[in-house]
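Novice: One predicted model, sequence on top.
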Amino acid sequence: MVQAYVLIQTEVGMAKDVALDIAAIEGVTRAEDVTGPYDVIVRAEAEDIDALGRLVIAEIQRREGIARTLTCPIVNI
């Protein structure tokens, strides 16, 4: 299992709607609207890194109101 944080910049005024929309996606374990350089922080999980990439590209990035994303895989040492 691979987990990651996905940091999202939204269009102005869209953070709450984007967080609620993304929270319903299978593989997303948490989505919260926040303040700072990013507007929404998502925690997601997938079977492997390829599936994680598909989740981000096919499901998360295609949502209305998203300007840009940054995916940060979690490293367990």
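Specialist: Structure's in. What do you need?
Novice: For the rest of this, base every contact and every neighbour count on C-alpha atoms.
Specialist: Noted.
Novice: Figure out how far the lengthiest helix in the chain is from the centre of its chain.
Specialist: Longest helix in the chain, counting residues (DSSP state H): helix 15-23. Centroid separation for helix 15-23 versus its chain: 10 Å, with C-alpha atoms, centre = their mean, to the nearest Å.
Novice: Show me the contact partners of that helix.
Specialist: Helix 15-23 is contacted by residues 10, 28-34, 39-40, 42, 60, 63-66 when judged by C-alpha atoms under 8 Å, 6 or more residues apart in numbering.
Novice: also this one, for the comparison:
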Amino acid sequence: MVNAFILIMSKTGTERSVIRELSKLEEVVDVSVVYGDYDIIAKIQAETLEDLNSVILDKIRALDEVSNTSTLIAV
């Protein structure tokens, strides 16, 4: 099991919409608004690194409101 925290920048004013969409993903364990360089943090659990990559690229970055992400893999 791979645990990761994804820091997400969203387009201005779309934070709530992004959180709603992220909450629908089965891999998302928790999601919150944060202050600082990023707008949202999501905790993700995936079976493998390949699965994590797929979640990030195909599900999170695919959202129109998401402008940038940074991934922190927990060990």
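Specialist: Right, received. Where do you want to start? Values in this document were obtained by computation on a predicted structure and should not be read as measured data.
Novice: TM-score for these two?
Specialist: Scored by TM-score structural alignment, normalised by the length of the second structure, the superposition of the two chains gives a TM-score of 0.94; 75 aligned residues with a C-alpha RMSD of 0.8 Å.
Novice: circling back to that earlier point, can you flag which of the contacts of helix 15-23 of the first structure belong to strands?
Specialist: Under the assignment DSSP state E, these contribute Thr10, Val28, Thr29, Arg30, Ala31, Glu32, Asp33, Val40, Val42, Ile66 to strands.
Novice: Quick one: residues contacting the third one.
Specialist: Going back to what we said before, that points to Thr29 of the first structure. The neighbourhood of Thr29 of the first structure, defined by C-alpha under 8 Å, 6+ apart, consists of Ala23, Val42, Arg43, Ala44, Glu45.
Novice: returning to that earlier point: run the angle between the longest helix of the first structure and strand 28-33 for me.
Specialist: In terms of direction (axes from the mean of the first three to the mean of the last three C-alpha atoms, to 10 degrees), helix 15-23 of the first structure departs from strand 28-33 by 180 degrees.
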